[in-house]
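J.: Quick one: sequence plus predicted model below, questions after.
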Amino acid sequence: MTKAGYSLRQQLIVRTALLMTLVFVILSAGVWDYARRAADISFDRLLNSASLSILERVTVSNGQIDLDLPYAALSMLELAPSDKVFYEVIDHNRQHLTGHKNIPSPNDYRPHNEPEFYTANYRGEALSLVAQSKRLIAPEAHGWVTIKLGQTRLARQELADEIFYSAIATLLGILLLTLILVWLGVRRALEPLSTLSQKLKSHSATQHHNLEATPIHEIAPLVDAINSYQQQLINNLDTMKVFIADASHQIRSSLGGLQGQLDIALQTDDPHEMSTRLKKIKDQLQQLTRLANQLLAHALVTHRSDTQEPQIIDINILMQSVLTEVVRDHAHTDIEFSYHADEADCKLLGDNISLREAIKNLLDNAIKYGPPNNHIDIVLTHKTAAEFIIQIDDSGPGIPAYMRRQALQRFTRLSQKTTGSGLGLAIVETVVQAHNGILTLSTNARGGLTVTIQLPKSTAS
């Protein structure tokens, strides 16, 4: 199932916007806390100044505590039209002296020289208050005098809101500007991909020149991968063209010979001549069938070498299976088969079908080009701990040393007397190379051909 497509540009912008929104929310919470504390500090300082001004006007006369209230100190606290100010002066016995009665005091308050700020509800109003004390030093009066001065929170709330909304407006402007810059930056950063896309649209996969290298480190591996893939495709296409041309020639030649034999057979009235021609037609049909089968086998192993994931294979079991099939098909002949394999582990990473096709082609070649009483020896042995060898000996005519390289090429017949397609050894070499192995041809003591395949073992258990 194909996954739904998406825009990389959109993903980058959306994720950046989400991240910046999260940052904006966090900063907004911080700004709100800062605005509230800044407003509290500002108005607490006013409360403290006003309370000190009032305490300075406290005097002692004839043993009585008098207060000449400075109304200017209270008026500067009424910054908001609906703000209210409350105050109460008490003595060291907490007896009311003047002002509004029963204003709440701080919890466990003891008079001292430092102001103490607190909040409380009074007459249905939420107040911010300060408690400030002054020690009286006079012969006729002594002890502490405390003033509790409070103010409703409207003005400080307005100040906190003003600070908060001003900061939020600035943050929103920065956020918007940043998003615009991110959009421009992403667009600029992705331009090389758009350029590469345009080049690919106008670039044919079969052109024999690569895409131009890019100085951008993040895109360079992509360009290299495309060029590498294109080169593989070109190589495969070139190989396919040659293969198709050779195969077409071989098939046309076989069909031409078959057509010639049919024409001669149709023109003769001699039963003996007719029988001879039909036998030749049968032989050529068998050759054509073998050619078609080997063409399909070659295409199969070539395709699987490029596409199949390797699997763990027991090559000993595979060879026994192929040999059993071949021996059964030739049980009526005088051909003798022998097989010997080491008992050690014979596992490798490879493709079961391709290896089976390679072994079968080697045995078919040994049978086809050997004498009627051919003796074929198959040996599976270990060369080292990391690799093993498959060796097949026959009693045929062998291949001269100077022709062995040529024998591995497609559609190559070393003698006009032979009727093969020239694909058997080419198929084997393709499979061996796909398994990182080595294929060698040599002559054995009987003068026949020895085919040796060296394959790496699997490290898997």
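T.: Thanks, I have the structure now. Numbers count the residues shown, from 1 in each chain.
J.: use CA for all of it now, contacts and neighbours both
T.: Fine.
J.: and I54, how many residues sit next to it?
T.: Other residues within reach of I54, judged by other Cα atoms under 10 Å, total 23.
J.: which helices and strands sit right next to the helix or strand hosting it?
T.: For I54, the element it lies in under DSSP states H and E is helix 8-56. Contacts of helix 8-56 with other secondary structure elements, assessed using 3 or more Cα pairs under 8 Å, 6 or more residues apart in numbering; DSSP states H and E, are made with helix 71-75, strand 125-138, strand 141-152, helix 154-189.
J.: before we go on, here's another structure to hold up against the first:
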Amino acid sequence: MSAGSWSLRARLLLLILCPLLVVGSALGFWRFQSAQSTAQELFDRGLLATALAIARDVTISEGDALSPRTRDLISDAGGGEVFYHVTGPGGYYVTGYAYPPSVGVRPSGDDLHYLVAEYRGEPVRVLRLTETTTLGNLTGETIVTVWQRVADRQRFAHALAWRAAAVITALLATLVVVVWFGVNIGLRPLANLRAAIERRSPDDLSRIQRAVPVEVSGIVSTLNRLLGQVENDIKAHQAFISDAAHQLRNPASGILSLAETMPAVTDPSERAAHEQKLIAAARKSARLAERLLSLERLRYSTATAQEAFDLSDCAAAACGDIASQALARDIEFTFERCREPLPVIADQTLVAEAIGNLVDNALTHGGSGLRMVRVSTRTDGAVAEVEVEDDGAGLPAGADAVVFRRFSQLDGGKGSGLGLSIVQEVARAHGGEAALRSRTGGATFVLSFPLARPGSPAAPAQSG
């Protein structure tokens, strides 16, 4: 399982517990080493106390015997059994074990020495204390040697260290349990929020009003904004479907009526007229369906087919496709190309369709007085523009507010009411704009797109 698929609970536990375990392990190691060092220091001090007590008893009793209290001190030593050996002035044996550990060079002077030696095949910790004393009529150095097995001392030190490690482990285990329950309690508002969302019906897109922690409020705000956008999109889609169904019903009914009357028409001229009406109605219905599909394509796939091209080339191709319709009506149709390249990045098919819709709008709604349609391309700063101008009937005042609206028809039913809406959707989808610049004495529409930056990898090559 990848880290991205982990639950929030697992992430929090990992982020909290991993540093705690690392710190706990380091603390346990330090405590283990410290316990051993402290135990060794305490044991060495115990050896020193034992050596001093033996030296005192030897001096007081002049080498005869140790006092009961000193014997108890030796037998109760925490580091295990303590061995001792005492030699008086002149190096003669006084008391203790007959054969002390071999420690090499004999120390001299009033001093004490700690070292590790071997006694009966085992390592031992040795303390040799040298003092100047008087035993009987002899005065000289009295050497007290005491030692303990290293294994006994280490066993005791390990026991202390493991007790400390057990305490730290218990504390860490307790902390893990506390963190686990704390994380669960802390995440409970999220679980409640999830449960509340799961209980919603698919049709409920209202805002989430549940109180949530501050850290989650941003997510809830974003989700509310998304729900609002989805709700608005659904409403717009439903309105579009309703309008489209209404718009398609009339052409379909007309086609059906004409088709039903065709068998009863026997006069050749009248039958030919009915056929032309049927063809016109079918063409209008097909054009309407084609534009509805274009709107749907704009909604879902505007970013998938973008490419770099010259806007002037695209406009010229679109004008070439529709020029025959203008020339057939004896309308002057011209195209004026910008002298410099106009590189844009967009869906070339949609842009060509938008330009064709502007020209078709001029031809359809220009009226009987339409004599000229002019298409030109130009640049305005960082924007490339296509202008479609005609000298037709023009548009009434206030047309700006409705001319780009879907299914709006200012001339009482000509066209589908979708052409200019598609133009505006194409412009918006590519960061551009569609605008009505002139309403009287004809109409002038301008379709603009941002020019591709020279450094853009998708910008078309420009020839000199």
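T.: Perfect, I can see it now. Since this is a predicted model, take the numbers as computed values, not measurements.
J.: picking up where we left off before, once aligned to the second structure, how far is the helix holding I54 of the first structure on average?
T.: For helix 8-56 of the first structure, the mean deviation from the second structure after alignment is 2.6 Å (mean Cα distance after the TM-score superposition for the first structure).
J.: List the residues that contact L441 of the first structure.
T.: 399, 404, 449-452 (Cα atoms under 8 Å, 6 or more residues apart in numbering).
J.: same thing but 7 Å
T.: Taking Cα atoms under 7 Å, 6 or more residues apart in numbering, we find L441 of the first structure in contact with 404, 450-452.
J.: quick one: the alignment partner in the second structure of it from A443 of the second structure, how far?
T.: Aligned by TM-score structural alignment, L441 of the first structure pairs with L436 of the second structure. L436 of the second structure sits at a distance of 8 Å from A443 of the second structure (criterion: Cα to Cα, to the nearest Å).
J.: Same question for L410 of the second structure.
T.: As defined by Cα to Cα, L410 of the second structure lies at a distance of 13 Å from A443 of the second structure.
J.: out of the helices and strands packed on helix 8-56 of the first structure, deepest packed?
T.: Burial of these is given as mean neighbour count (mean count of other Cα atoms under 10 Å); strand 141-152 ranks first at a mean of 22.
J.: By how much does that one deviate from the second structure on average?
T.: Strand 141-152 of the first structure versus its aligned partner: 3.7 Å mean (mean Cα distance after the TM-score superposition for the first structure).
J.: Identify all contacting residues around that strand.
T.: When contacts are defined by Cα under 7 Å, 6+ apart, strand 141-152 of the first structure is touched by residues 47, 51, 60, 63, 83-92, 111, 125-136.
J.: Could you check the angle it makes with helix 8-56?
T.: Direction vectors for strand 141-152 of the first structure and helix 8-56, defined by axes from the mean of the first three to the mean of the last three Cα atoms, to 10 degrees, enclose an angle of 150 degrees.
J.: Any idea how far strand 141-152 of the first structure is from the middle of the chain?
T.: With Cα atoms, centre = their mean, to the nearest Å as the basis, strand 141-152 of the first structure stands 72 Å off its chain's centre.
J.: Just the angle for it relative to strand 125-138, thanks.
T.: 160 degrees.
J.: V126 of the second structure pairs with which position in the first structure?
T.: Under the alignment defined by TM-score structural alignment, V126 of the second structure is paired with L129 of the first structure.
J.: How much space separates that match from G150 of the first structure?
T.: In this structure, L129 of the first structure and G150 of the first structure are separated by 4 Å, where distance is defined by Cα to Cα.
J.: what's near enough to touch Q207 of the first structure?
T.: Contacts of Q207 of the first structure (Cα under 7 Å, 6+ apart): none.
J.: To which residue of the second structure is it aligned?
T.: For Q207 of the first structure, the aligned residue in the second structure is D204 (criterion: TM-score structural alignment).
J.: give me the element its match is part of.
T.: Per DSSP H and E: D204 of the second structure is located in neither a helix nor a strand.
J.: Please, where are all the helices along the second structure?
T.: 8-61, 68-75, 150-186, 188-198, 214-261, 268-300, 311-328, 348-365, 419-429 (DSSP state H).
J.: how about CSV for those helices, with distance to E385 of the second structure added?
T.: Shown next, in CSV, are the helices of the second structure (distance: least, Cα to Cα, whole Å):
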stretch, distance to E385 of the second structure
helix 8-61, 51
helix 68-75, 106
helix 150-186, 57
helix 188-198, 47
helix 214-261, 29
helix 268-300, 20
helix 311-328, 8
helix 348-365, 11
helix 419-429, 11
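J.: before we move on, the earlier item: between the contacts of L441 of the first structure, which sits nearest D377 of the first structure?
T.: Proximity of these to D377 of the first structure was ranked by Cα to Cα; the top entry is T450 with 9.4 Å.
J.: For the closest one, list the residues it contacts.
T.: 391-394, 441-444.
J.: Go again with 6 Å.
T.: Shown here is T450 of the first structure, whose contacts under the criterion Cα atoms under 6 Å, 6 or more residues apart in numbering are 392-393, 441-444.
J.: And it, what's its match in the second structure?
T.: In the second structure, the residue matched to T450 of the first structure (TM-score structural alignment) is T444.
J.: Spatially, what comes nearest to that match if we skip its sequence neighbours?
T.: Leaving aside its chain neighbours, T444 of the second structure sits nearest to E389 (4.3 Å; criterion: Cα to Cα, 6 or more residues apart in numbering).
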